[in-house]
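J.: Got a sequence here, can you build the structure:
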Amino acid sequence: MIPHVDIDEKELLLQLRNGDALAFESLYLRYADKLSAQLFRLLKSWNEVEEALQQLFVKVWENRENIDPGRSFQAYLYKIASNIAVDYYRKLSKDKELSKSLLRQISLLYHPDNLTAQIQADEELMRTIDKLPPQRKAVFKLCKLEGKSYAEVSRILSISEATIGDHIAKANRFIYNNYDKSIFMLSLIYATSLLD
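T.: Predicted structure coming up:
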């Protein structure tokens, strides 16, 4: 496997353009979590995020020969993510009733009366994160909550980027399986009740 710290991004992009699967994997590990967070903010569904992330990296692989190593790869990825989100909502908007309902629900998420429910959901998420093993929790908080790169976390914790990727994947699965979604659902039910 490519040592992530020793090869700079420009070199990885050049290797990717030549069809190097290991360079592709390395770039995936660098950006998957940041993109997941961005996609979740746009799509509000982890199931949709997983599908969109896969779609995004398929596009990267299919268009690898056109990638310009001299330009920001992160900006390129975020542009693709944004386009995928726009396409997702465009498909939803074909059903006008669904579109109206979606817009009402999104506006209610920011309604002051819904703030307490959102705070409860956030607190439950933090309690779930606190149940992670200490090293995994440290990795998760540094990457997901503080937005640090795998390289930065690797230096801080003196562990490899591959180990960081493994911790993040396992933390995501644990949180998904152990987060008390009923609190989040209560906030949605409360928001929906405001429509009546």
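J.: going forward, measure contacts and count neighbours with C-alpha atoms only.
T.: OK.
J.: check which helix or strand covers residue 173.
T.: Residue 173 belongs to helix 161-178 when assigned by DSSP states H and E.
J.: Return the set of buried residues in the next helix-or-strand element following that helix.
T.: Sequence order places helix 181-193 as the next helix or strand after helix 161-178, per DSSP H and E. For helix 181-193, the neighbour count (16 or more other CA atoms under 10 Å) marks 183, 184, 187, 188, 190, 191 as buried.
J.: quick one, helices of the protein?
T.: Ranges of helices in the chain, per DSSP state H, are 9-17, 21-43, 46-62, 73-92, 96-109, 115-130, 134-140, 150-157, 161-178, 181-193.
J.: What's the separation between the spatially most central residue of the chain and residue 60?
T.: Central residue of the chain (CA atoms, centre = their mean): residue 36, 1.1 Å from the mean position. Distance from residue 36 to residue 60, counting by CA to CA, to the nearest Å: 15 Å.
J.: one more, for comparison:
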Amino acid sequence: MMLTRDTAVTEERALIEQLREGEILAFEDLYNKYKRPLSMHILRLVKSQDIAEDILHDLFIKVWHHRSRLNPDRSFKSYLYRIAENLVVDLFRRAALDQKFRNNMIGSMDLNYSHIEESLDIKEKKQLLDQALHLLPPQCRLVFTLCKIEGKTSEEVANQLNVSQHTISNHLAKASKVLRRFLILNMKDTAPYSLIFLISRLLN
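T.: Now for the predicted structure:
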């Protein structure tokens, strides 16, 4: 018997309430419900089954550890996808900073995994990312890299570069404008989804 949407929402809300109380069976039910769509979504971004499984594992560990903060009145699905996307962005940031990690990540990618939006190879993706960043003036690119890729605060970057936080904000605003234009142009072409996704999240 198929559940109506209202019934499904009510049952999921009940499971979330139970999860908040530490009920492991509720956790398992929610895991089994969402693991496959989440895994496919993550795989589409990282193109590695092993990496996707690691991220999925980390995701549900976070859900369990922070179960008391769950709000049953908010979309649990949106909550899961937001965590997944944040974990993917963290992965890409680490790869951007760590050559050894990046090589290992590339080595684990399934190059036979195909998707219409994933038609470019890894070398071409890197070239496109470099192309996007090199549209920025040198100082603007440096500020964007420090804040958005290395994850430093505006205050930290201002102190490092000996400029005001207002100057940092101006550089970030300029970078966002240039990179958004890059996204608009490339979403009409063949830029890989994972690259579009990463840049768009860095602009948030």
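J.: TM-score of the superposition?
T.: TM-score for the superposed chains, counting by TM-score structural alignment, normalised by the length of the first structure: 0.47, backed by 104 aligned residues with a CA RMSD of 3.0 Å.
J.: ok, the buried residues of helix 181-193 of the first structure vs residue 32 of the first structure, which is closest?
T.: residue 184 (24.5 Å; CA to CA).
J.: Quick check: the closest one touching residue 118?
T.: Yes. Using CA atoms under 8 Å, residue 184 of the first structure is in contact with residue 118, at 7.3 Å.
J.: Where does residue 54 of the second structure sit: helix, strand or coil?
T.: With DSSP: H, G, I helix; E, B strand; the rest coil as the basis, residue 54 of the second structure sits in helix.
J.: What is the burial count for it?
T.: Look at residue 54 of the second structure: counted by other CA atoms under 10 Å, it has 12 neighbours.
J.: Test my guess that residue 161 of the first structure contacts residue 150.
T.: Yes. Residue 161 of the first structure lies in contact with residue 150 (CA under 8 Å); the separation is 5.6 Å.
J.: The two: which is more packed in?
T.: residue 150 (25 against 22).
J.: residue contacts, the more buried one?
T.: Contacts were defined as CA atoms under 8 Å, 6 or more residues apart in numbering; by that measure residue 150 of the first structure touches 30, 143, 161, 164, 165.
J.: Would you mind measuring from residue 80 of the first structure to residue 38 of the first structure?
T.: 11 Å.
J.: Skip the chain neighbours and tell me the closest residue to the spatially most central residue of the second structure.
T.: Residue closest to the average C-alpha location in the second structure (CA atoms, centre = their mean): residue 85, at 2.9 Å. In this structure, residue 85 of the second structure finds its nearest non-sequential neighbour in residue 42, 7.7 Å apart by CA to CA, 6 or more residues apart in numbering.
J.: okay, now that neighbour: neighbour count?
T.: Look at residue 42 of the second structure: counted by other CA under 10 Å, it has 24 neighbours.
J.: Correct me if wrong: it contacts residue 84.
T.: Yes. Using CA under 8 Å, residue 42 of the second structure is in contact with residue 84, at 7.0 Å.
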